[in-house]
Each structure stands twice: as C-alpha cells, then as structure tokens.
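> Following is a predicted model, sequence given first.
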Amino acid sequence: MVSPPRPAYTPGPPEPRTPIDQLLSELASRVDEIVLDRERLRALLDAVISIGSDLELAAILDRIVAAALKLVDARYGAMGVLDGAGGLADFRTQGLSREEIEALGDPPTGRGILGHIIDHPEPLRLIDLSAHPASVGFPPGHPPMRTFLGVPVTVGDKAWGNLYLTDKRGGELFTEDDEALIQALAAAAGVAIDNARLYTELAASQAERERLVVFRDRDRIGRDLHDLVIQRLFATGLALQSIVHLVDAPDAAARINSAVDEIDGSIADLRAAIFSLHTDTDQVFSQTVRGLCGVVRHHLGFAPEVGFTGPVDEDVPERVRIEVLAMLREALSNAARHASATSVAVSLTVQRGVLRMLVTDDGRGIPPQAPRRGLANLAARTASLGGEFDIDSVEPSGTELRWSIPLERQVN
C-alpha cells in the first residue's frame, strides 16, 4: 500500500518576540562587530538582561547607567535625555554623592561637551575633557573629571539621548573596546527604552478605556436614579400632600407633613449624589466643590459661602477628593434637613501636606437625643483616610464640623 504524499510544509506565523528576545537580537548584531573576551561578553549579556527586566522608564535609565559604569570600570556616569530643542529634558547621574548633586544645583542643560555630542550624535572618546575645544569647564563644587566616553542612544532611527562616562578607574584611558562595548549596550538600551515607552502608552490606553467604562456606568446609574427613584419619590410626596387635608387628627397630619419633608430631603440628597457621579475626575477640585454647593443651594434656600486656601486643586489626590465630596454632601444635607440654618460656610485648606475642611452653620445645633449614625459615618470615612473628624457647637447657635486629612500617605 502506497502512503499518500505528505503535504508541503508551510511555515506558520513567527512566534511573537519578547522584549528580551529583541534586546538579545540587537546585542548579537553588535557583538559580531567587536572582539570580546569571555568575561566581558558575559558582563555585557548580564547588563542587557538587567536593563530588559524592567518596563518603567526611569528605572531602565538608571540600570543603563549602572551597567555602563560596571562594564568599563568608570567612576561617573550619566544619561541625558534630549528635549527635541537642542537641550536636555532629563539628566540622570550615578557616582556622585547626594551632597555633591545638591551642591551642583540645577542639572546640565546641554552645553559644552554635552552639547557637542547632541549636535554631533556619534561616539566621542577623550583623554582630557578640558582639552576639547567645546569644553566650558566645570561649575563650582563639581568633582574633577578627566577621561571621557560619550555614546548616542537612538530609539528606532531617532536620536533619543546620550550615555556619558568619565574617569576610568586606575587613571587608565577608555579604549576602543570600551567604546564598542558601550555602543553595543546603547543599541540594546534603545530597544529597552522603546519597549518601555510602548508599554506606557498601552497602559495609558487601557486606563483610559477603564475610565470610560466607569463613566458609562456612572451615567447609567445617574439616569436610573433620576428617572426611577427621584420621580417615584416626587410622585409619592405629591400624593401625600394631596391627602393631608383629608386627615382630621393633627398628629397624623403632622406626621404626613414630616414624611413629605423627608422625601424632599431624600430627593435633594439623590440630586447631590447624581452630581457626584457625573463629576469628571479631570475637573479641578475647587470647581467640583462649588458645583456641589450649587446643587444643594435649592434645598438650603441659599448659597453656602465657599473658600479655598493653599494648593487645593494640585495636592489633593483622587481618592481623597471622592471621600471629601461624599462627606461634604452629607454635611450640607444635614444642615439643610435638620439645622434650620440661614447660613452655611465651607472652607478647604491645604497646608504642609494636610487637607483641612471646615463646615459651619448657624442652625439650632445637634440635639443630644438625635441619632448619631450620620456623624459616625463621617468619622469612619475620615478614619479610612488616616484623618481626624471633630464636631463642636457654635455660640450663640450652630454647629462646626472639622476634618483633618494627611495627604502624603494617600495613594491615587
């Protein structure tokens, strides 16, 4: 019996390449151009794997500089990131102490030798930095540096930054092998940087998609609350008002009117909650607070006074904003429903890493026998942020609610 002919082999799609695969491929193309002993080749391979093991750009840049220092035994190293306008957007150093960095003040902007490599993106190896025509000397407090090796870093086909190394240990000079070694590292670094940038873009895109899903859910919940819950409550309130004149017993009529007031209060609370659901997280915080105060204005019968001090819009993270808005909404609702106040003042202050919120009204205060569930809820929310909540009476009448929330420990 004759076996049927085997179908011709058709190669399938190539397996997707991992970031490490890309780095090693780039490294292999460079290693062919240089002659390295086994020890230095292993060190280069370890360096490439090290910089490819992270997807956070700042960490990758630091790993690149650290690997370059080790590969050529240099005392100082830096990575300069180009700003696209002939200068440096970022400058990350290693080898300098914290005191030396602070003494130098502002980081370099791309003058002198650094500017020369920016203008001429090709390797530069010097015996003495100060002897080069582009040298402008060192600022006061800068440690002495003599030998120099600079190599451009490209991402794709675009110049992205430069890797700088100075002072080879032992007073030796940087060699041609050192230059080729750092060029190979820079080539792999370009791939790692490109991967990190792509990862950042994908993460941002995913975060935006999740944000849109949240907003769609908020919008749906808000519509349901308005179209179903509020409308039913409003209809129930109207029905109660229409029958109160039919009730002869004064106590029963008073209870019906009280129930109508509670329904009105619940409608005001729901409207404030709907406002919070529709609040864009990109909106500045002070504007959101003013908007919430505007929503409860109709229930209060007047507009609360609102004031801000310090970097309220800049320093309050989203998690704190969400909780503070919920607590402010409850405080204003309580003032409208129970305090019979004629004025309410709201102030938010950010100072020395602490958010302080104060809500004061001139109402009748909190009766000793009043339920404390709402106040307990405010205290619990504040405690979840590591803060403190207090309440005091105001003379001659009124209530003062105070919050103090540390901002440093909060995570968005």
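Structure's in. What do you need? Numbering: from 1, shown residues only.

> From now on I want contacts and neighbour counts done on CA atoms only, so please keep to that.
Noted.

> Now do the strands in the stretch 251-400 of the chain.
305-309, 344-351, 354-361, 388-393, 399-406 (DSSP state E, counting those that start in this stretch).

> Could you double-check that V48 lies in contact with S25?
No - using C-alpha atoms under 8 Å, V48 is not in contact with S25, being 10.7 Å away.

> Neighbours of A68, how many?
25 (other C-alpha atoms under 10 Å).

> Excluding sequence neighbours, find me the nearest residue to it.
I182 (6.5 Å; C-alpha to C-alpha, 6 or more residues apart in numbering).

> Helix or strand: which one has that neighbour?
If you go by DSSP states H and E, I182 is part of helix 176-224.

> here comes the other one, which I'd like you to weigh against the first:
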Amino acid sequence: MDVTRLSALSDAVMDVAKGEDLKTSLNRVIQNAVLITDCTYGALGSITADGTLEDFTFVGMSDETADEIDTFPEGKGLLGHLLAVPEPLRVSIISEHPSSVGFPKGHPLMSGFLGVPIRIRDELYGSIYLTQKRNGKSFTEEDEKLVVVLASAAGVAIDSYRGHIAQNQVAVLAERERIARDLHDLVIQRLFASGITLQAIESDPSLSVEVYGKIQSVLDNLDSTVQQIRTTIFALLDEHPIVDLRTLIMSEVASLSTTAGFQISYSFLGPIDTVIGEDLSNQVIPVIRELITNAIRHAEANTIDLVVLANQTYCEIRVIDDGKGYIPGERKSGLLNLERRALARGGEFEILGSAIYGTRTMWRVSL
C-alpha cells in the first residue's frame, strides 16, 4: 500500500473524528471513501430495527439524476445481500452476482461494486456502498482494506454521537425530576392552601347563592388543575429512555439551513417527545430531510417553514416555502418514497403548489 493512500486514509479518519453533527460526519465518510478508492459513486445506508434499509445518503450523482430514478433504494439486490450477510463484498460485474436484481428505471448503469458493513460493537448500523472505479478496473483487496478502516471510523463516530445523546438524556432526566419536585412542593401546596381558604369562606352563611356558586366553580377548577399537575409530575418522573426528538430535528434543520444559505424556521405543536415513539422518530428525521431538501433543490425559495405537530392520534409534518410552486404530475422517487412511508403507517402525503404562494407539503401518520 503506497504512502499517498495511507496518508489519505489518515486524513479521512481524522476528518470523521472532527466531532461535527452525525449527518455531516457520515457524509464525509462517503466522500472520503470515493476519493480514496478513486470511484465514481458512493452511498451510505442505515437500517431499521427490523433489518430493512432506512436512510440512504449518496455522492457522485446529481440531484436531477437522482430525481429521475423510479424507486428509492429498498435493500434489494447487492444491498440486500449485505444486510443478510454483513461482510465486505467485492464484485467485478454487478449483473453476474447471484443476488443482483438489476437497476430501477432512470438509474445510471454501474459496473464494479464494493460494499463494507458499518458496525457499532456487535450491532450492524448499515453499510458503505461504492461503484465504478474511474480506471475501469475492479475494486482491489487494498481498496477493501481502506474502506474497512473508514467503516470502523464511522462506527466510532456514531457510537460517540449516541453517547453524547445519552449524556443529554441524563441531564434532561435530572431537570425533569427537579421540575416535578418544584411542581409538587410549590405549586400543588399553594393550590391546596388556596382551596382550604376558599372552603373556609364558603362556610360563611351570609354568602349569597351567586357568590357561593362562583366559589364552588373555582374550587372545582382548582381540583381539576391539581389532578392535571399530578399527571404531569408522574410523566416527568417516568424514567423510560428519552427520545430527544426536538434536539434531533433542530440539529437537522441547522444542517439544512447551511445548505439552503438561509435560516429555515421551525416550530413544534403538541407533546412531540412524549407521544412519538422511537420507531416513528427514526422516520421523522428522513421525512423532514427529504421535504426540506426538495424545497432547497427545486423551489428557488427565499423562506422555508417547518411545523412538526403531534397529539394522541397522529403526527404531522408540514413544510411550506415561498418558491415557484410544485408542478402536478412530477412524482419523483423521493416523493413516492414519502407517500409509501405514510401509507405504510395508515397515513397520507399531500403536496400542493402555486406560483403565487409556493409549495405546501403535509405528511401525516397515525400513532
């Protein structure tokens, strides 16, 4: 292995270890893998708890080309093989491998394949996929060894990110306990004292019927408020792991704002962190990323607004921009994937556009 490639690998590993947000770090992994192996296309796919391909980030392909591809990668063919057999895989001619299923309509033809799994200890996180060496030859054993090292660096970066989130969860739990204690010791006790005072006044026989009725109404409201606060205290003291979805969304928006060149606004409606479970949380971020990325790429917008809403019945994501408007009939692979995600959870996906007010998208699923 020549010194130049070893130096490039060292730089790539240091690049991943810079401590940036996870999305940026993983994107650097793919870029560096493409650079070190001197290939044309690269991608990184993560998997869900049930072992299917979930998120998919790529380099080397233009946005316009990606939009023309009929279906989003679903973990079939060689990608599916790597999920089932998570070991490094080198293939000279993709179509000749037993697991090959061909390319979807609109997908550029590719020759040569190198896939390397990303592990976090004993857990399979996903894989790095590389295709088409620029010199027209097959990927080498040396290429494989270099990418294996990069995949290990990616695993460390992901593990470190999760550790940071876990530390935040501990801090949030401590803060929740303090708030619960203050609610009990200060708020509820004062409400009880107010109730006792009103009950003493209520016993005055000189009170008119009207005043007595008003006092009774206030007492009923106080009792209802106390019950609501007690429910809140129990929820705050629930020590189940926290899926800090708000923080993840804000981090994603910050990254996308850098890409857009302006600050994307966002707002939350409802108990986002308490009613959206981990399984749905893993879908919310890719959905937000796809909707906002589409607005950045195609809308020529000056403003983009994100709203994430959750209640006891459903979760809804809205993205509104002031761009040139969506053209009906243009259902690219990314949009079709969003629609499939929504339908799979008993939900819906809607996109409306006008040259006057821009584009409005709505993705809603049942909880």
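Everything's here; your move. Everything quoted here is computed from the prediction, not taken from an experiment.

> what TM-score comes out when they're superposed?
The TM-score (TM-score structural alignment, normalised by the length of the second structure) is 0.57; 248 aligned residues with a C-alpha RMSD of 3.6 Å.

> Which of V48 and S25 of the first structure has more residues huddled nearby?
V48 (26 against 15).

> which residues sit in contact with the more buried one?
23-24, 27, 185, 188-189 (C-alpha atoms under 8 Å, 6 or more residues apart in numbering).

> Including neighbour count and distance to L233 of the first structure, could those go into JSON lines?
JSON lines is the format used below for these (neighbours: other C-alpha atoms under 10 Å; distance: C-alpha to C-alpha, whole Å):
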{"residue": "L23", "neighbour count": "24", "distance to L233 of the first structure": "64"}
{"residue": "L24", "neighbour count": "18", "distance to L233 of the first structure": "67"}
{"residue": "L27", "neighbour count": "22", "distance to L233 of the first structure": "70"}
{"residue": "L185", "neighbour count": "29", "distance to L233 of the first structure": "69"}
{"residue": "A188", "neighbour count": "30", "distance to L233 of the first structure": "66"}
{"residue": "A189", "neighbour count": "28", "distance to L233 of the first structure": "63"}
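
> For G80 of the first structure, give its distance to L332 of the first structure.
52 Å (C-alpha to C-alpha, to the nearest Å).

> ugh, wrong one, G291 of the first structure
Taking C-alpha to C-alpha, one finds G291 of the first structure at 13 Å from L332 of the first structure.

> Comparing those two, which residue is more hemmed in?
Using other C-alpha under 10 Å, the more surrounded residue of G291 of the first structure and L332 is L332, with 26 against 16.

> Give me the neighbour count for the closest residue to the more buried one other than its chain neighbours.
Leaving aside its sequence neighbours, L332 of the first structure sits nearest to V296 (C-alpha to C-alpha, 6+ apart; 7.2 Å). V296 of the first structure has 21 neighbours, counted by other C-alpha under 10 Å.

> Could you report the separation of V296 of the first structure from R271 of the first structure?
8 Å.

> those helices in the first structure, which residues are they?
19-31, 38-51, 57-72, 98-104, 112-119, 176-224, 231-243, 250-277, 285-300, 312-315, 318-334, 373-384 (DSSP state H).

> what helices or strands is the third one leaning on?
If contacts are counted by 3 or more C-alpha pairs under 8 Å, 6 or more residues apart in numbering; DSSP states H and E, helix 57-72 of the first structure sits against helix 38-51, strand 74-82, strand 88-94, strand 158-168, helix 176-224.

> how close does that helix sit to the second structure?
When the second structure is overlaid, helix 57-72 of the first structure sits 2.6 Å from its aligned residues on average, using mean C-alpha distance after the TM-score superposition for the first structure.

> so P73 of the second structure sits right up against F56, yeah?
Yes - contact criterion C-alpha under 8 Å: P73 of the second structure and F56 qualify, at 7.5 Å.

> ok, back up a step: distance to S97 of the first structure and mean neighbour count for the strands of the stretch 251-400 of the first structure - can I get that in CSV?
What follows is these, written out as CSV (distance: least, C-alpha to C-alpha, whole Å; neighbours: other C-alpha atoms under 10 Å):
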stretch, distance to S97 of the first structure, mean neighbour count
strand 305-309, 38, 14
strand 344-351, 31, 18
strand 354-361, 32, 21
strand 388-393, 40, 16
strand 399-406, 32, 20
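
> In CSV, list those strands along with distance to N257 of the first structure.
Output for these, formatted as CSV (distance: least, C-alpha to C-alpha, whole Å):
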stretch, distance to N257 of the first structure
strand 305-309, 30
strand 344-351, 25
strand 354-361, 25
strand 388-393, 29
strand 399-406, 26
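
> So for E39 of the first structure, which of those sits nearest?
strand 399-406 (52.0 Å; C-alpha to C-alpha).

> Tell me if I'm right that T40 of the second structure and Y129 touch.
No - contact criterion C-alpha under 8 Å: T40 of the second structure and Y129 do not qualify, at 11.2 Å.

> out of the two, which sits in the more crowded spot?
Legend: neighbour count by other C-alpha under 10 Å for T40 of the second structure and Y129, higher for Y129 (24 against 17).

> number of nearby residues for the residue mapped onto L104 of the first structure from the second structure?
Counting by TM-score structural alignment, L104 of the first structure corresponds to I69 in the second structure. A count of neighbours around I69 of the second structure, defined by other C-alpha under 10 Å, yields 18.

> Spit out the contact partners of the residue nearest to I69 of the second structure when sequence neighbours are not counted.
Sequence neighbours aside, G106 is the residue nearest to I69 of the second structure in space, at 4.3 Å (criterion: C-alpha to C-alpha, 6+ apart). G106 of the second structure makes contact with 65, 68-70 under the criterion C-alpha under 8 Å, 6+ apart.

> Just want to check the distance between G106 of the second structure and E68 of the second structure.
Taking C-alpha to C-alpha, one finds G106 of the second structure at 5 Å from E68 of the second structure.

> Equivalent analysis for D204 of the second structure, please.
From D204 of the second structure to E68 of the second structure the distance is 79 Å (C-alpha to C-alpha).

> Out of these two, name the residue with the larger neighbour count.
Per other C-alpha under 10 Å, whichever of D204 of the second structure and E68 has more neighbours is E68, with 17 against 10.

> check contacts around R134 of the second structure.
38-40.

> picking up where we left off before, now check the first structure for the residue matching the residue nearest to I69 of the second structure.
By TM-score structural alignment, G106 of the second structure lines up with G141.

> repeat for L336 of the second structure
L336 of the second structure maps onto nothing in the first structure, by TM-score structural alignment.

> Tell me how far the spatially most central residue of the second structure lies from I292 of the second structure.
Nearest to the mean C-alpha position of the second structure, by C-alpha atoms, centre = their mean, lies I285 at 2.1 Å. Distance, I285 of the second structure to I292 of the second structure, by C-alpha to C-alpha: 11 Å.
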